[in-house]
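[1] sequence? don't have it. structure:
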């Protein structure tokens, strides 16, 4: 929203300069993005009148103009096609400076001297129009400085309004905000609606009153659409960022910028019968003013007559009803459209207009009559014409109703930490257009319909805080007790487990708790399903005993839509029957298929394997603070590949499964490629070791590497556990860095190489200490696992 400070001064006496006013608006929540002058710097330019014109003796396209500049008359050589006797235009006198630093000097053009320069609007930085001289009104005072005449020593404030402050999308709304900030009263420019000069009315029919509960129209006959828009209005539109297009359109734009009410004008001769505000028919076509033809759907509101649609309601008019040079009679439109009816419609058709910007945020539902009166008054003054009576159709049941909100004095102090005097509370709210009635505990505040953002007591307190000044709210150290942690230290938050998987490329899924009996039997055949008495469908007939069926269906769904790399996880309940009723257990489960990494330039991608998914689970286990308490033991599960399945234990407690889906099950489910699944008991997974403080040792650590031969069926986890038990407190970490099978290793055995990190907190370890501990570890491995130290 761009607003001229001079225009704002018409509504409220602002004593602050533009910078101070901008700062105050920003602190009040209306963020000022930019302050810029209304016109670039130039000097020595005055209002002048061409008193005579004759052809240049040496150039067909140049004219010799005698120009009256007030106190003096000058000879000016000019090439503008519209230079003529009697025209008033800006004259840059000798010594003057134009935008960009160009200094005006006496010049000789084709042998004839010129004492200055008649200017176009583009040369003065006031427009992109360079077609000819800037034409000034006939009553422009000759000799007056142009900056003074056009009030160009003005500032434009650009406010970046949040979507909830649609009430400030007009000069009137901003003036209301400034009034609340400064205490100055709003003094709206006075105007009177023109008296009707004929009794012609337009019939208005609201077929969609919930989308358009009020529509106001007025016929104005005998207008002159080629009349010039006054320069003062062109300048105000320019400073607001709106291009002048002609008197009728300029007036509707001016009223929108002034009051915040978008308007439209139709050529009355192109309207068949009356106005119908209705929903479009699917497939209906409409050519818009921008030249585009759109195909409408039945959720789009249109302004139509008895034959066809003439406008996208609240967005843009149609070419079929547009005002042109031949127009003599017009229909002015001023309507209230529900924000829900307009929101998204402009984007649906690739449009964004000043009207849609306002209507989708909400306009004042009581503003339509005032806006049409203002527009009719300006059109009659500028383009002539005879206005008729104002016609209105309204559905009161669908219009927004004023809301009454109780504001408690005590609540203000509680939320802001300070008291605001009662008289200031009432003055601030009243200045913002709210009606305040005092009651014992505070006030009953009637919120006007144009403040769509105020519905609760806290909204009113926010209004008080921003107008009173956030910088005036005292800074105090919090006196509230520290909040209790959402999880005890002995628990791992479920959100942390989710985040761990998400950072490793998983996406969370939510599937039904009811599944297909056949699918359940394939993935968890050992559990008896619990049938539903009244299933929604045959595909959802039993309660799940595992999360795998839902995840398998989700994987298939994604693969059928060409998603080759899928990594899903889910947290939820499984249901199992028992003698004393129904058991519900919380699980974390996942399914993985496709490549281990997304396609990339840095190297070849490979399919995901068992150990990739095992690594994902180990990252989960690390969150417990006791990753070493988990181990994977080879065991078989009917739904898993017999050579790639493992039971997961925490200590001696089984807590889940990991493995590749059995090839037969894979074929029956029609899954592409190899797929891996896991399922974990959440109760066990969320148990964490309470952190214990221990100081960092000041003494160096020592690493010793061991390579041992063990049978193939001995797991690395079993070896690591045995080493940790034997190493005691001096052993800080165990790192498995090599597994070898081949030459020098007997058939049926493997070689595992480990790095042992040893450290004492109170002294430096000696070779004797280390050797003794290594011997102790080797002996324990030999006794417990039959391991032999590899030479």
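    Right, received. Where do you want to start? The structure presented is a predicted model; accordingly, all values stated were derived computationally and were not measured.
[2] From here on, just use CA atoms for contacts and neighbour counts.
    Fine.
[3] what's near enough to touch the nearest residue to residue 776 once chain neighbours are set aside?
    Distance criterion CA to CA, 6 or more residues apart in numbering; nearest residue to residue 776, sequence neighbours excluded, is residue 726 at 6.5 Å. Residues in contact with residue 726 (CA atoms under 8 Å, 6 or more residues apart in numbering) are 776-777, 780.
[4] go again using 10 Å as the cut-off
    720, 773-781 (CA atoms under 10 Å, 6 or more residues apart in numbering).
[5] List buried residues within these.
    Neighbour-count burial within these applies to 720, 773-774, 777-781; the criterion is 16 or more other CA atoms under 10 Å.
[6] thinking again about what came up before, A strand includes the residue nearest to residue 776, no?
    No - going by DSSP: H, G, I helix; E, B strand; the rest coil, the assignment for residue 726 is helix, not a strand.
[7] ok, it to residue 750 distance?
    Going from residue 726 to residue 750 by CA to CA, to the nearest Å gives 21 Å.
[8] what's the answer for residue 2, then?
    Remark: distance between residue 2 and residue 750 (CA to CA) = 78 Å.
[9] Tell me which of these two has more neighbours.
    Taking other CA atoms under 10 Å, residue 2 and residue 750 do not tie; residue 2 has more neighbours (23 against 19).
[10] One more to weigh against that first structure:
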């Protein structure tokens, strides 16, 4: 929206200040001024429409002038009242209660040959509005002055000026226009009188022969003044400053409100031009007082930040996040009871029976998560050949305990066993467990004797026996399961943080395939390669191979060595030297280049 400084001076004697200062004061306390330009020695301000979308009273020069009079404590000239023509009927085309709040129509005689005065035409041009004819220009001038749209219907030397006040939600039915923008913001019905008075005064000045013949005024839903109550204590608490009562009353009365204070209670009756949804709540009054007093004048207090120890997430939640986010497994939720045939196949004795079971064959609470995970795996193997799922929940044996169960399904049992071991290690590392040792033989009937490990304290890692898989309806591939008693695990009181600077030079890596006996564990291979050269940053496991060309009792390990430079980008010679030293160290440890 464009606002002319010369136009504003019709209503308020502006202070002798620069356009920059005027724009700054308006932006700080009322609307956002995006900039200004000099047009014919006038200053035209560009106001951001979004900053006044809830202020229908500001969509005209008179509304902005009213704000400036409050900001600078200057008198505001009223819109002059004029004698209105006698009452008439038949001037209003249509009065719809579902669309209109008020319609005021004026019938006037006009000399169509009278041109628009140059001063009025120039003001419209400065804000980007074209000049059409006298009546259309007067209607536009009134809208940009007081913010009230109107329509002119011409019939010979007679015109009818119709000034409608629309219901905001019904205002815009077609193209977006200057008139529809103002109507949809919510105009008060009393503003039509200002528009009528201003139009009649300007018409009489520009065309002395013009005469007002009649007026028809249909008020369907008049705007009621909003009444608001707020305590002085709440005002102080919200703005952080206790304003003197006389200043509160002075600000509100300058804004057009009726205000009085009784004890701690402030009663405010808003003017009609602020009562269409703008001022309706106690916080609206607080905002008015704060902005006119000046946000920059409010006391600034440095915020007090109190740091408290962060409460650690429950171990069950930590396990869920590690398995899902780092382990790539999908969480499943199963019922707290298990099928009898799966309990029998897994060798589990369910001590807790259900009085009213959901099904005859599901009458006992689960003592382990493994049977239900096997049932879930059988359902998913119909659609997927390989996946990882887990569940964390209560199990019921002698007592109720919290358990974590992990199931991996796929074609290669050895690979599944190693991946399951890796998930158990993820939990140990990222949940900061004091201990999670894999050693010994677990007492689990469902565990395959060929690949099983006990987890201390309280758990097992193993491939599932083929007979158990058949009982669960799994007829292809292999399944590995991990079972952890979370109630038996303990975590460190705090994690160990280590600073490792990020390198600013590019790393280099190379792959090696070495032949190692089954008796040489991967951990020994990884540690040996890591310590072989100072440039070695990481040693990653890529895979292993067993075949006809590999001697019995051996496997081919493929690993990736990552080198991090220390002072300068690595040269080919430095990389070759590191590779030779890694190979020599691996050969001494029993893993030679394949």
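    That came through fine. It should be emphasised that the depicted structure is a prediction, and the values quoted were computed from it without experimental measurement.
[11] what two of the buried ones among the contacts of residue 726 of the first structure are the furthest from one another?
    720 and 773 (15.0 Å; CA to CA).
[12] ok, now which ones touch residue 370 of the first structure?
    Residue 370 of the first structure neighbours (CA under 10 Å, 6+ apart): 192-193, 255, 259, 261, 334.
[13] what's the counterpart of it in the second structure?
    Mapped onto the second structure by TM-score structural alignment, residue 370 of the first structure lines up with residue 194.
[14] Under a three-state scheme, what state does its match occupy?
    Following three-state DSSP, the label given to residue 194 of the second structure is helix.
[15] So what's the residue count around the closest residue to residue 186 of the second structure other than its chain neighbours?
    In space, and not counting its chain neighbours, residue 186 of the second structure is closest to residue 168: 5.1 Å by CA to CA, 6+ apart. Using other CA under 10 Å, residue 168 of the second structure is surrounded by 19 other residues.
[16] Isn't residue 168 of the second structure up against residue 189?
    No - Residue 168 of the second structure sits out of contact with residue 189 when judged by CA atoms under 10 Å, with a separation of 12.0 Å.
[17] buried residues in stretch 455-464 of the first structure?
    In stretch 455-464 of the first structure, residues buried by neighbour count (16+ other CA under 10 Å) are 457, 460-464.
[18] which residues of the first structure does the helix or strand residue 63 of the second structure falls within align to?
    Using DSSP states H and E, residue 63 of the second structure maps to helix 61-72. The counterpart of helix 61-72 of the second structure in the first structure, using TM-score structural alignment, spans residues 171-182.
[19] How about stretch 286-297 of the second structure?
    Going by TM-score structural alignment: stretch 286-297 of the second structure matches residues 461-472.
[20] what about the strands in the stretch 1-150 of the second structure?
    Ranges of strands within the stretch 1-150 of the second structure are 2-4, 33-39, 42-47, 100-109, based on DSSP state E, counting those that start in this stretch.
[21] same question but for the stretch 451-600 of the first structure, I mixed them up
    Secondary structure of the stretch 451-600 of the first structure (DSSP E, counting those that start in this stretch): strands at 507-508, 514-515, 530-531, 542-543, 566-578, 581-593.
[22] Could you say which of those is packed most deeply?
    Mean neighbours per residue, mean count of other CA atoms under 10 Å, is largest over the strands of the stretch 451-600 of the first structure for strand 514-515, with a mean of 24.
[23] and that one, what does it pack onto?
    Counting contacts by 3 or more CA pairs under 10 Å, 6 or more residues apart in numbering; DSSP states H and E, strand 514-515 of the first structure packs against strand 530-531, strand 542-543, helix 548-559.
[24] Great, nothing more from me.
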